[in-house]
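A.B. asks: The following block contains a protein sequence and its predicted model.
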Amino acid sequence: MATFATPDQLLVIIDPIARRADGESVRIAKDVLSAGAASTKVCLPESPEEFARVLARRGSRRLVVIGDDRTLTRTVSLLHRQRELAGCVLSMVPVGTVLGVAHALGIPTGAVAAARAVLDGAERRLDLLVDDSDGVVLGALRIPPLQQLAAQEEAAGAAAAGRPWLQSLVRTLVPSRPPRPAAAPQPTGPARLRVEVDGVTLVDLDQPVEAVSVAPGASGEAEVVVRPLSVGAEAAPLEARGRTVTVSGSDFRYRADAGVVGPVRRRTWTVREGALGLVLPAGR
């Protein structure tokens, strides 16, 4: 791992969600970074387009983002699509309410600890999943039971409906789209999917499944777990490891990091070994 022994020049990009969700933590992180770095340039983008422009013009400064899992995923996705991820070392201070992916990757909890890790930490190369539509997955993707996903989406919508400021923020961050025609009712039963790992079928369409999970493992391989639908006695999960994973079948949605994607009928993920350089506390 590459260590950072001396203060550096930092470009700190602060997501608007972080500023609204916990302004005090943002202020503390800025103070710690400014005190410990040779120079700090702070940017406050207000839209996805502005965020992308700031990222593209970062120059030679070391990149630090302050925000939640969505901020982290957006940053990595943009760098990947700009084909600049391999040459970039990313640091993050987690601020917000959706932080499971950041913490699972080893980024410290708390503004002070995370900011200190930015200044004193070490670069670690992490594997990513990249799909055939050029999307990236940092942590894990899951195809949950369809009724569970529907319930989660309904709960998220209800939460936003009760918070006008959150609805306004979402409209700010997400480009407007024309209204879509009403979709056909989605099935609520178990999914029928074909899951292939390195071209070998792990489960086929004749076996209903309750859930599928795919996550970057070790040595450039993905860890795949399929839970067949159990009737009576609980069915043992099916497990496999490989570099490519393809899921196909009837329309399905999947949860990747902090978002839900789909519906799609087929998707292939490939492990990119060591694709993400992330600064973590030394020794992690």
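C.D. replies: Perfect, I can see it now.
A.B. asks: From here on, just use CA atoms for contacts and neighbour counts.
C.D. replies: Noted.
A.B. asks: So which bits of the longest strand along the chain are buried?
C.D. replies: In the chain, with assignment by DSSP state E, the single longest strand is strand 259-280. Within strand 259-280, the residues that count as buried by 16 or more other C-alpha atoms under 10 Å are 266, 268-273, 275-280.
A.B. asks: and if you look at stretch 129-144?
C.D. replies: For stretch 129-144, by 16+ other C-alpha under 10 Å, it's 129-131, 135-144.
A.B. asks: And the residue nearest to Val247 when sequence neighbours are not counted, how close does it get to Pro208?
C.D. replies: Counting by C-alpha to C-alpha, 6 or more residues apart in numbering, Val195 is the residue found nearest to Val247 once chain neighbours are left out, at 4.7 Å. From Val195 across to Pro208, the span is 11 Å (C-alpha to C-alpha, to the nearest Å).
A.B. asks: for Arg58, same thing?
C.D. replies: 48 Å.
A.B. asks: One more: Pro145?
C.D. replies: 11 Å.
A.B. asks: Identify the residues contacting the closest residue to Leu105 other than its chain neighbours.
C.D. replies: Nearest non-adjacent residue to Leu105, counting by C-alpha to C-alpha, 6+ apart: Gly139, 7.5 Å away. Gly139 makes contacts with 101, 104-105, 128, 215-216, 256-257, as judged by C-alpha atoms under 8 Å, 6 or more residues apart in numbering.
A.B. asks: take a look at this one as well, against the first:
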Amino acid sequence: MAEVATSARHSATSWSAPEQLLVVVDPVARRTDGESVRIAKDVLSAGAAGTKVCLPDGPEEFARALRRRGSRRPVLVGDDRALVRAVSLLHRQRELAACVLSLVPVGGALSLARSLGVPASAVAAARAVLDGVERRMDLLVDDSDGVVLGTLRIPPLGTGLGREESGAGRPWLRTCQSLVRTLVPARPSRLVTAVPDAGPSQLRVEVDGEMLVDLHQPVDSVQVSPAPPGRARVEVRPASAGSGSSALLAEGRTVTVSGAHFRYRADAVISGPVRTRTWEVREAAWGLTVPAG
């Protein structure tokens, strides 16, 4: 892992004096948009009293850099996956509450960053790191210690989380898969892993212990999203509901989904299959730097 230490004049409007930053540049960001990475490093180095830049080559070095941050404030240069990875690591280390994260979004998957209020451009986001404010945010934590920063979705069976989507962010994998399919003769159908037919799911959804929908009522989709502080908004769309029909809605602190094996998308990560999973809202569990005002 390459590390570069630089010193620069402290910005008069930054957080506290002397402000020192640990800038962790995700390898995907370096490959995707090296120019935006360079701009972010220049702005941060010019505005902070001390800046250490880390260039991890993989997840292990990424985690090591965060563990060894000391008193420096961590700044991630990367996409949604880098942010989720950092929050997950700090949560598992039980250091998330005391650590304020900053993000300069660089990469392809940036919808989560935008929804959290992070500026889209590298320059604006880097300036927000220096001059912004901390915003405390709720966190969904599941019974396997996984985290969700934004929205959780369970789509209909056989749709939404298919092979093409599971290769998101890895175009080289899709290219290799296409090449293999072209060069290798088709195998007998009995050796091909079956893919579930698309259709409604049979799931039980409970919010704060109260049944919202049971197994006898198939559903097209389930969505869990942030609500007022300390609560989550649950939206279940029954399979029998037409385009003009209302979804089943509820708000609460805990959400349990169970039934047949299902997959779910939490932020930029696809998980499962699982038979049951419970998520709990942790109020103001983590902090992110956003523009002031």
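C.D. replies: Happy to help now that I have it. None of these values were measured; they are calculated from a predicted model.
A.B. asks: Now the TM-score, please.
C.D. replies: For this chain pair, the superposition-based TM-score is 0.88 by TM-score structural alignment, normalised by the length of structure 1; 267 aligned residues with a C-alpha RMSD of 2.2 Å.
A.B. asks: about what we covered before: of the buried residues of stretch 129-144 of structure 1, which belong to strands?
C.D. replies: Judged by DSSP E, strands contain the following of the buried residues of stretch 129-144 of structure 1: 129-131, 136-137, 141-143.
A.B. asks: biggest separation within the buried residues of strand 259-280 of structure 1, which pair?
C.D. replies: Greatest spacing in the buried residues of strand 259-280 of structure 1, by C-alpha to C-alpha: Arg266 and Leu280 (34.7 Å).
A.B. asks: coming back round to it: from Ala29 of structure 2, how far out is the equivalent of the residue nearest to Leu105 of structure 1 over in structure 2?
C.D. replies: Under the alignment by TM-score structural alignment, Gly139 of structure 1 pairs with Gly150 in structure 2. As judged by C-alpha to C-alpha, Gly150 of structure 2 and Ala29 of structure 2 stand 21 Å apart.
A.B. asks: Kindly report the same for Ser121 of structure 2.
C.D. replies: Using C-alpha to C-alpha, Ser121 of structure 2 is found at 13 Å from Ala29 of structure 2.
A.B. asks: In terms of neighbours, single out the busier of these two.
C.D. replies: A direct count of neighbours by other C-alpha atoms under 10 Å for Ser121 of structure 2 and Ala29 places Ala29 higher, at 20 against 13.
A.B. asks: contacting residues around the more buried one?
C.D. replies: So Ala29 of structure 2 contacts 37, 77-79, 106-107 (C-alpha under 8 Å, 6+ apart).
A.B. asks: Generate JSON lines for those residues, with neighbour count, secondary structure and distance to Ala125 of structure 2 as supplementary columns.
C.D. replies: Shown next, in JSON lines, are the contacts of Ala29 of structure 2 (neighbours: other C-alpha atoms under 10 Å; DSSP: H, G, I helix; E, B strand; the rest coil; distance: C-alpha to C-alpha, whole Å):
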{"residue": "Val37", "neighbour count": "23", "secondary structure": "helix", "distance to Ala125 of structure 2": "12"}
{"residue": "Val77", "neighbour count": "28", "secondary structure": "strand", "distance to Ala125 of structure 2": "10"}
{"residue": "Gly78", "neighbour count": "27", "secondary structure": "strand", "distance to Ala125 of structure 2": "12"}
{"residue": "Asp79", "neighbour count": "23", "secondary structure": "coil", "distance to Ala125 of structure 2": "12"}
{"residue": "Val106", "neighbour count": "29", "secondary structure": "coil", "distance to Ala125 of structure 2": "10"}
{"residue": "Gly107", "neighbour count": "23", "secondary structure": "coil", "distance to Ala125 of structure 2": "14"}
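A.B. asks: Packing partners of the longest helix belonging to structure 1?
C.D. replies: Across structure 1, the longest stretch assigned as helix under DSSP state H is helix 146-161. Packing partners of helix 146-161 of structure 1 (3 or more C-alpha pairs under 8 Å, 6 or more residues apart in numbering; DSSP states H and E): helix 164-173.
A.B. asks: List the buried residues in the helix it packs on.
C.D. replies: Within helix 164-173 of structure 1, the residues that count as buried by 16+ other C-alpha under 10 Å are 166, 169, 173.
A.B. asks: Show me where the stretch 1-150 of structure 2 has its strands.
C.D. replies: All strands of the stretch 1-150 of structure 2, identified by DSSP state E, counting those that start in this stretch, fall at 2-7, 20-25, 50-55, 73-78, 100-105, 133-142, 147-148.
A.B. asks: want to try TSV for these, with distance to Trp172 of structure 2 as columns?
C.D. replies: Converted to TSV, the strands of the stretch 1-150 of structure 2 look like this (distance: least, C-alpha to C-alpha, whole Å):
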stretch	distance to Trp172 of structure 2
strand 2-7	25
strand 20-25	21
strand 50-55	22
strand 73-78	19
strand 100-105	22
strand 133-142	31
strand 147-148	27
